[in-house]
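Novice: I need the structure of the sequence given here:
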Amino acid sequence: MITFIAKRLGSGAVVLFAVSVLTFVLLYVSSGSIARNILGDAASAEQVALKEQELGLDQPLVLRYFGWLGNALRGDLGASWFTSEPVANSLATRIPVTMTMVFTAMILIAIIAALVGVLAAVKRGWVDRLVQIGAVIGDSIPGFVIGIILVTFLAIQAGLFPATSTISPGSGPAAWVYSMTLPVIALLINGVTGGAQQIRSAVIKQLEKDYVRTLRSRGIGEREILFKHVLRSAAPAGLTVLSLQLIGMLGGVVIIEQIFALPGMGPLAVMATGQSDLPVVMGVVMYTVVVVIIVNLLVDILNGWLNPKVRVS
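Specialist: Okay, here's the model as predicted:
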């Protein structure tokens, strides 16, 4: 298992390096005159040249990248070109909001999707048909549309929840619960049906295999077969689907946080991209990639524990 984890960590490090290079190059190539964007059109050529020198933009791209990489490896992601706030500080204040929302939704999705998916696979009745219909509807309606509907009816018209976030530095648990409820519900509705459909398919596939018939012929009860053997074999497929949903959710929260005015990573990424604030954009991208790598690593470890063949391969 140690070798297995080491290989996954090595692969993650390669992916992180490749993404950092690609993102860095694309950002600098596509941003035009960065110093001019910062100073505005009224700035003189001399002021623009001085600003480029201050930011190190007069150096070759390769030197700029390795300078940034060296600082990043020491934990220094630089500072915003517009606010001068350290990027690490900006991320530290916004990561808890985004991660609380995403992981709360993901835990609820995993529990509900597993229960509904197993029930649909075993009963094959109205629950099964409902799950399949829900999967089609859930895949057809984007999360931001669900978010707008929730804001309109439950926040603005019914007044049950705040239409915009009340989270601020030092906010108590009540503010977090009220502000997070509707965004989590939006992510939940969008994710449960698809997850339940995939888990249903994985469980049905396992129930149709020969080893299940063999266990039944030995007189082993259906409950023991389901919970001791079938779910263990179907779990890797379910974990993979849930990990993909979580990764997709990290991109979807950008819009969800904008709708609910949550002070998370989404508004920061949108603002930094619009301003060509490259240190902040690089920080957001690196944070996202690290989360994706950690999630994939955890899923691989769980799959390796559930299925020894994965560790061998």
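Novice: can we go C-alpha only for contacts and neighbour counts from here?
Specialist: Noted.
Novice: tell me where the longest helix sits in the chain.
Specialist: Assignment by DSSP state H gives helix 87-123 as the longest helix of the chain.
Novice: show me what it is packed up against.
Specialist: helix 126-140, helix 173-207, helix 231-259, helix 265-275, helix 278-306 (3 or more Cα pairs under 8 Å, 6 or more residues apart in numbering; DSSP states H and E).
Novice: buried stuff in the first one?
Specialist: If I follow you right, that is helix 126-140. Residues Val127, Asp128, Val131, Gln132, Gly134, Ala135, Gly138 are the ones in helix 126-140 that count as buried (16 or more other Cα atoms under 10 Å).
Novice: could you also give me the structure for this next sequence, so I can compare it with the first?
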Amino acid sequence: MRRIARWSVSSAALTFIVSALTFVLASLTPGDAARTILGPSATPEQYQQLRRQLGLDEPLAAQYWHWLGRAVHGDLGTALSNGQTVTQTLEQRLGVSLSLIIGALLVSALLGVGLGVLSAVRGGVLGRALDVLSMVGLAVPGFWLGLLLVAAFAVAIPLFPASGYVPFADSPWQWLRSLVLPVVTLGLAGSATIAKQTRDAMLAELDRDYIVLLRAHGLPERSVVLRHALKNAAVPVVTVLGLLLVGLLSGTVLAEAVYVLPGLGSTAVMATQAHDLPLIQGVALCFTAIVVIVNLLVELLYDRLDPRSRG
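Specialist: Take a look at the predicted model:
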């Protein structure tokens, strides 16, 4: 209960700090929503009138206080760029970003853990090749990899669409095809990091005395590797997976721009260009909520994998 209480307090503090910083930083960008809505041909009188209607003429602290009071009661306001409520806009875009993030995390975890375990068990050339692949995966820019995948598998070999998104409810098959390239773009770089971390953790575990004892008792090698060594090596891997998932939040901005996907990342870019402060705040809150949930899941996995971490 103490851990849950500490997690709740730290999550509330994180949400408050992120919302306040986002509000201040967004207000410092040149221009404002009234100028964007009216355009350059508006008269000064029209501009000032719209600023009063939107509450932009109030002090920044007062604007934030009013927004915070409504947000605590679940009202995130109305998006200035499209006239919808912020909640409706986020509901329409959240599924796209979650599909990208979860898909990329699965690709990174399955491919990375598989390669890491195989490299630790086999070693030799495979281990050196994994080191090279890890460096390449970290060095290759994501947008360049995305463009290569589009050129190869959407233009040269038209297996997948180069852009666009199909909702799952419309067509599960087309939904899957529209996500393959962006998910692979996000997941490949992460899989290299996970593979190297898994291999290093597995090598440390395979050298421990209890592994020698298990092998001496005739336990099958597959059981030694997967049921014992991998379980104990999973704690640092889970840490990296948690950090990777948080990093994927920024990666979605790039992937959605390259593949023209209507997710939270592209919404954040659009809202920033339009100086749509309520929508910017809504996207920031969504990303913060994802980070908070990821931290909780990592804590729960720690308890599951290593009971000694409880306390």
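Novice: and the TM-score between these chains?
Specialist: The TM-score (TM-score structural alignment, normalised by the length of the second structure) is 0.92; 311 aligned residues with a Cα RMSD of 2.0 Å.
Novice: re earlier: which of the helices and strands packed on helix 87-123 of the first structure sits closest to Leu77 of the first structure?
Specialist: With distances scored as Cα to Cα, the stretch of these nearest to Leu77 of the first structure is helix 278-306 (6.4 Å).
Novice: quick one: the closest one to the second structure mean distance?
Specialist: Superposed on the second structure, helix 278-306 of the first structure shows a mean distance of 1.0 Å to its aligned residues (mean Cα distance after the TM-score superposition for the first structure).
Novice: check stretch 113-121 of the first structure too.
Specialist: Mean for stretch 113-121 of the first structure is 1.3 Å (mean Cα distance after the TM-score superposition for the first structure).
Novice: check the offset of that stretch from the chain's centre.
Specialist: 24 Å (Cα atoms, centre = their mean, to the nearest Å).
Novice: which residue range of the second structure does it align onto?
Specialist: Mapping stretch 113-121 of the first structure onto the second structure (TM-score structural alignment) gives residues 112-120.
Novice: and Leu148 of the second structure, how many neighbours?
Specialist: 14 (other Cα atoms under 10 Å).
Novice: buried residues of the host helix or strand of it, list them for me.
Specialist: In this assignment (DSSP states H and E), Leu148 of the second structure forms part of helix 142-150. Residues Gly142, Phe143, Leu145, Gly146, Leu147, Leu149, Val150 are the ones in helix 142-150 of the second structure that count as buried (16+ other Cα under 10 Å).
Novice: that helix: how far from the chain's middle?
Specialist: 18 Å.
Novice: same question, stretch 87-106 of the second structure
Specialist: 9 Å.
Novice: what do you get for stretch 39-47 of the second structure?
Specialist: Relative to where its chain is centred, stretch 39-47 of the second structure has its mean C-alpha point 39 Å off (Cα atoms, centre = their mean).
Novice: contacting residues for Ala33 of the second structure?
Specialist: Listed by Cα atoms under 8 Å, 6 or more residues apart in numbering, the contact set of Ala33 of the second structure reads Leu80, Ala274, His275, Asp276, Leu277.
Novice: buried subset of those?
Specialist: Buried among these by 16+ other Cα under 10 Å: Leu80, Ala274, His275, Asp276, Leu277.
Novice: quick one: residues contacting the third one.
Specialist: It refers to His275 of the second structure. For His275 of the second structure, the residues meeting the contact criterion (Cα under 8 Å, 6+ apart) are Ala26, Thr29, Gly31, Asp32, Ala33, Thr36.
Novice: do you know how far it is from Ser223 of the second structure?
Specialist: Plainly put, His275 of the second structure is 57 Å away from Ser223 of the second structure if you go by Cα to Cα, to the nearest Å.
Novice: same thing with the fourth one?
Specialist: Spatial separation of Asp276 of the second structure from Ser223 of the second structure under the definition Cα to Cα is 55 Å.
Novice: list the contacts of the residue most central in space within the first structure.
Specialist: With distances taken as Cα atoms, centre = their mean, Leu250 lies nearest the centre of the first structure, 2.5 Å away. For Leu250 of the first structure, the contact set (Cα under 8 Å, 6+ apart) comprises Val102, Thr288.
Novice: which one in the second structure is aligned with it?
Specialist: Aligned partner of Leu250 of the first structure by TM-score structural alignment: Leu249.
Novice: follow-up on the earlier one: which one of the buried residues of helix 142-150 of the second structure sits closest to Arg2 of the second structure?
Specialist: Out of the buried residues of helix 142-150 of the second structure, the member with the shortest distance to Arg2 of the second structure (by Cα to Cα) is Gly142, at 40.8 Å.
Novice: can you report how many residues lie near the closest residue to that closest one other than its chain neighbours?
Specialist: Residue nearest to Gly142 of the second structure in three dimensions, not counting chain neighbours: Thr185, with 6.6 Å by Cα to Cα, 6 or more residues apart in numbering. Around Thr185 of the second structure there are 27 other residues, counting by other Cα under 10 Å.
Novice: look up how far Thr252 of the second structure lies from Thr185 of the second structure.
Specialist: 10 Å.
Novice: my read: Ile95 of the first structure touches Met265, true?
Specialist: Yes - counting by Cα atoms under 8 Å, Met265 is a contact partner of Ile95 of the first structure at 6.3 Å.
Novice: who has more neighbours, the two?
Specialist: More crowded of Ile95 of the first structure and Met265, by other Cα under 10 Å: Met265, with 26 against 17.
Novice: list the contacts for the more buried one?
Specialist: Per Cα under 8 Å, 6+ apart, neighbours of Met265 of the first structure: Leu91, Arg94, Ile95, Val97, Thr98, Val254, Val284.
Novice: for Lys228 of the first structure, same thing?
Specialist: Applying Cα under 8 Å, 6+ apart, no residues contact Lys228 of the first structure.
Novice: what of Val24 of the second structure?
Specialist: Leu60.
Novice: wait, doesn't Ala234 of the first structure sit right on Gln206?
Specialist: Yes - Ala234 of the first structure is within contact range of Gln206, at 6.6 Å (criterion: Cα under 8 Å).
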